[in-house]
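S.K.: here is my input; please provide its structure:
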Amino acid sequence: MHLLKTLAASAALAVGFAGAAAAQDPVKVGFIYVGPVGDGGWTYEHEQGRLAVEAHFGDAVETVIQENVPEGANAEAAITRMAVSGADLIFTTSFGFMDPTIAVAEKFPDVKFEHATGYKTADNVGVYSARFYEGRAVQGTIAGHLTQSNIIGYIGSFPIPEVIRGINSAYIHAKKVNPDVQFKIIWAYTWFDPTKEADAAKALIDQGADVILQHTDSTAPQAAAQEAGGVYTFGQASDMSEYAPMPRVSSIIDNWAPYYIARTQAVIDGTWESDNTWDGIGPGMVGIGEISDAVPAEVKAEALALKDAIASGEYHPFTGPLNRQDGSAWLAEGEVADDGTLVGMDFFVEGIVGEIPN
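M.R.: Next up, the predicted model:
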């Protein structure tokens, strides 16, 4: 009898230890990156968010990454490997990871997925993005003032709504302060390819652009502008301050850390639910990098006032009157664009020259 009691007690103790160990197992959080962590832009800032998760949670969380994952069907294998490895939460951080994320999520219903910049959700898939177009409004204001040639170059990655919104916002606000401004757009068809990005910057400079904006991820356009001399640029996704005060005069900075920490906490707490987050300057997901002394004080003041008005909700970058590129009416005087139109934006505003590629 005593032996049976002893065995039962030992078994209970063993179960207790096992339960305690399981309770202490760290939550595993994975990140799928389209570029290298050292790109100096988009992926770099997602990596800063991951590091912030590690710093915040310590041993309670384990993080893993896969960088340089091509968009499209090949991404499915990388996401699957991460799910198989035991990840509890996976952030897939590029638009082209959307369908692969949905496909993998169907096979792993107990894993939580978060997809950046997409629009497809599921019970275990949430989406998140930043209102980058708010930062483009500030950049456009500065660019419109700075250009002497009245030609502003724009390096687009892919002709998707996120990029089209940014071009439109930058153009609208450059045009407000400089009615003579023109935009020249080159599509790089890549998020990260320093050679292509540098070539695009050089081509725009050859076409007379003395200000270049970009929706690609490397610092190659800054290097090309610095080599050319007399050309202004803006950091994309990250500060890129190594090129300040010239050619980089300000930047859009993506701040993912608070979101990554909050969503990881939700998994730990068991409160995670699929969501759709689209935050901007006000909540702090979009930051404006320091405006350098290469920008006149009055222009800096105007740009910062615009930033504050956007942050407070006093002003929306897409406020009418605005027409579509073909001259048809879009927004009446004082009318503000709705999120549905912005999310699916597939048209340029009036004044931009060139077609959006299919």
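S.K.: contacts, neighbours, all on C-alpha from now
M.R.: Noted.
S.K.: which stretches in the stretch 101-250 of the chain count as helices?
M.R.: Assigned by DSSP state H, counting those that start in this stretch, the stretch 101-250 of the chain shows helices spanning 132-146, 161-177, 194-206, 220-228.
S.K.: what about the first one, distance to the chain center?
M.R.: By that I understand helix 132-146. Distance of helix 132-146 from the chain centroid (C-alpha atoms, centre = their mean, to the nearest Å) equals 17 Å.
S.K.: so which elements touch it?
M.R.: Counting contacts by 3 or more C-alpha pairs under 8 Å, 6 or more residues apart in numbering; DSSP states H and E, helix 132-146 is packed against helix 161-177, strand 248-254, strand 286-288, helix 297-312.
S.K.: cutoff 7 Å now
M.R.: With contacts defined as 3 or more C-alpha pairs under 7 Å, 6 or more residues apart in numbering; DSSP states H and E, the packing partners of helix 132-146 are helix 161-177, strand 286-288, helix 297-312.
S.K.: and residue 70, which of those is closest to it?
M.R.: For these, proximity to residue 70 was assessed by C-alpha to C-alpha; helix 161-177 is nearest, at 18.8 Å.
S.K.: just the buried residues of the closest one, please?
M.R.: Under the neighbour-count criterion of 16 or more other C-alpha atoms under 10 Å, helix 161-177 has 161-175 buried.
S.K.: which one of those sits closest to residue 231?
M.R.: residue 174 (16.2 Å).
S.K.: quick revisit: any idea which of the helices and strands packed on helix 132-146 gets closest to residue 258?
M.R.: Nearest to residue 258, of the helices and strands packed on helix 132-146 and by C-alpha to C-alpha, is strand 286-288 at 11.7 Å.
S.K.: and the closest one, how far out from the chain's middle?
M.R.: The answer for strand 286-288 is 11 Å, by C-alpha atoms, centre = their mean.
S.K.: now the second one, please; I'll put the structures next to each other:
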Amino acid sequence: MPYKLNRSSAAVPVLLAGLSLPAQGAEPLKTCFLYSNPIGESGWTYQHELARRALASSMADRITTKYVENVAEGPDAERVIRNFVQEGCKLIFTPSFGFMEPTIKVARQAPKVIFMNGTGYKTAPNVGAYNARYYEGRYLEGVLAGHVSKKGLAGYVSAFPIPEVLQGLNAFTLGMRSVNPNAQVKLIWVNAWYDPGKEREAANTLATLGVDLLTYDTSSVAVVTAGEEKGIPTVGYYSDMSRFGPKTNLTSVVQTWTGYYGKVIEDVLAGRWKSGQTVGGLKEGVIRMAPLNAAVPPEVRDKFAATEKEIAEGRLHPFAGPIFDQAGKQRVAAGQVLGAAELDKMNFLVNGVDGTPPK
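M.R.: So this is what the prediction gives:
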């Protein structure tokens, strides 16, 4: 189906006439990707890499691609981005919030190169930003957790308290409490996007605290495999995690970037690319839910499907009020919905999260 993302109202797009590149008939568009983690077999980087591979094949006559994986945010990222420019990359994707500043910095000095930063929010004449409403899928996972958790107690292994992560954590909690108003989500920060050892340790700690469902926003398979070993249900993130937890993984929020990246490349090749911030979700197909595990009861499947349809059609917003934070302060009034600008700056945990709030 046609691939279209909605422009975020949080952004102040720099809408220019299409940024022109040299005619592409002479040579393929060199398109480069910078990854913060190892590619591995699942997770954040893996999903972006699947898109690169698919497009490198389907558009082989018009583009060439290159990637560098496992690059630390900060000076290392800036160095690799500069190398991309020096090597002739004309379109550079940097899918990490921590790559935003290095991307903006290098872009100022390479005005003829187009940059696309994933999960960031800053734009420039030759820099676009893109993200997804991951929180839609996380809310759905929370709804599922609310139905299957007998104790009403879930465990959440989380990376860093940036807005995108807080959106997902809060949406999961709100979804769970939409089914069980007394549900609690025990939170452990691991301060890493990818650290299987820390992730497993956190999952094991949460298990000893009595949770009967586990989830996470980190990038390894550690939480899912820990749940499988202990017989604790899990809901996954980034990739379809069912092969790592065939008995206990109930579903996952799956990111699908091929359509979006293909659209950006087509726009660049056609000379119609414009800077701005774009955001997509269930409706646009940027995220989808993996098939439910056979262990999920039919009545729960029906409720899950109905909620998914409501969100995709815009009839249900995960951050519709009233919403209160951990301290009991009202953050969203009844009848109101948290807007894109507020979501991009989220810095609180909702009531129901048992863990240290961001500082």
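S.K.: could the helices and strands packed on helix 132-146 of the first structure go into CSV alongside distance to residue 251 of the first structure?
M.R.: Shown next, in CSV, are these (distance: least, C-alpha to C-alpha, whole Å):
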stretch, distance to residue 251 of the first structure
helix 161-177, 13
strand 286-288, 6
helix 297-312, 12
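S.K.: to residue 54 of the first structure, which of the ones you listed lies closest?
M.R.: strand 286-288 (21.7 Å).
S.K.: among the helices and strands packed on helix 132-146 of the first structure, which is nearest residue 27 of the first structure?
M.R.: Using C-alpha to C-alpha, these put strand 286-288 closest to residue 27 of the first structure, at 27.6 Å.
S.K.: thinking again about what came up before, among the helices and strands packed on helix 132-146 of the first structure, which is nearest residue 272 of the first structure?
M.R.: Evaluated over those, closeness to residue 272 of the first structure peaks at strand 286-288, with 23.5 Å, by C-alpha to C-alpha.
S.K.: distance from that closest one to the second structure after superposition?
M.R.: Here the mean offset of strand 286-288 of the first structure against the second structure after fitting is 0.7 Å, by mean C-alpha distance after the TM-score superposition for the first structure.
S.K.: counterpart of that strand in the second structure, which residues?
M.R.: Matched against the second structure by TM-score structural alignment, strand 286-288 of the first structure falls on residues 287-289.
S.K.: repeat that for stretch 88-98 of the first structure.
M.R.: Following TM-score structural alignment, the aligned partner range for stretch 88-98 of the first structure in the second structure is 90-100.
S.K.: just stretch 204-223 of the first structure next, same as before
M.R.: The aligned range for stretch 204-223 of the first structure is 206-225, by TM-score structural alignment.
S.K.: buried residues, that stretch. List them.
M.R.: The neighbour-count check on stretch 206-225 of the second structure (16+ other C-alpha under 10 Å) flags 206-207, 211-225 as buried.
S.K.: swap in stretch 282-301 of the first structure?
M.R.: 282, 284-289, 291-292, 294-295, 299-300.
S.K.: what does stretch 333-347 of the first structure give?
M.R.: 336, 337, 342, 345, 346, 347.
S.K.: okay, the residues you listed in JSON lines with distance to residue 240 of the first structure and secondary structure next?
M.R.: Shown next, in JSON lines, are those (distance: C-alpha to C-alpha, whole Å; DSSP: H, G, I helix; E, B strand; the rest coil):
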{"residue": "336", "distance to residue 240 of the first structure": "32", "secondary structure": "strand"}
{"residue": "337", "distance to residue 240 of the first structure": "31", "secondary structure": "coil"}
{"residue": "342", "distance to residue 240 of the first structure": "28", "secondary structure": "helix"}
{"residue": "345", "distance to residue 240 of the first structure": "28", "secondary structure": "coil"}
{"residue": "346", "distance to residue 240 of the first structure": "29", "secondary structure": "coil"}
{"residue": "347", "distance to residue 240 of the first structure": "30", "secondary structure": "coil"}
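S.K.: closest one of those residues to residue 15 of the first structure?
M.R.: For those, the nearest to residue 15 of the first structure is residue 342 (54.4 Å; C-alpha to C-alpha).
S.K.: residues contacting the nearest residue to the closest one once chain neighbours are set aside?
M.R.: Distances taken as C-alpha to C-alpha, 6 or more residues apart in numbering place residue 165 nearest to residue 342 of the first structure, at 6.9 Å, with adjacent residues excluded. Counting by C-alpha atoms under 7 Å, 6 or more residues apart in numbering, residue 165 of the first structure touches 133, 342, 345.
S.K.: closest one of these to residue 268 of the first structure?
M.R.: Distances from residue 268 of the first structure to these, taken by C-alpha to C-alpha, are shortest for residue 133, at 32.7 Å.
S.K.: for the alignment partner in the second structure of the closest one, list the residues it contacts.
M.R.: Under the alignment (TM-score structural alignment), residue 133 of the first structure pairs with residue 135 of the second structure. Residues counted as contacts of residue 135 of the second structure (C-alpha under 7 Å, 6+ apart) are 167, 168, 171.
S.K.: and the second one, how close does it get to residue 339 of the second structure?
M.R.: Taking C-alpha to C-alpha, to the nearest Å as the measure, residue 168 of the second structure and residue 339 of the second structure are separated by 15 Å.
S.K.: closest one to residue 75 of the first structure among the helices of the stretch 101-250 of the first structure?
M.R.: Nearest of the helices of the stretch 101-250 of the first structure (C-alpha to C-alpha): helix 161-177, 20.5 Å.
S.K.: and the closest one, which stretch of the second structure?
M.R.: Going by TM-score structural alignment: helix 161-177 of the first structure matches residues 163-179.
S.K.: how close does that stretch sit to the first structure?
M.R.: For stretch 163-179 of the second structure, the mean distance from the matching residues in the first structure following superposition reads 0.8 Å, by mean C-alpha distance after the TM-score superposition for the first structure.
S.K.: show me what counts as buried in the match of stretch 88-98 of the first structure.
M.R.: Buried residues in stretch 90-100 of the second structure, defined by neighbour count with 16+ other C-alpha under 10 Å: 90, 91, 92, 93, 94, 95, 96, 97, 98, 99, 100.
S.K.: which residues touch the residue most central in space within the second structure?
M.R.: Nearest residue to the geometric centre of the second structure (C-alpha atoms, centre = their mean): residue 134, 5.1 Å. For residue 134 of the second structure, the contact set (C-alpha under 7 Å, 6+ apart) comprises 168, 281, 287.
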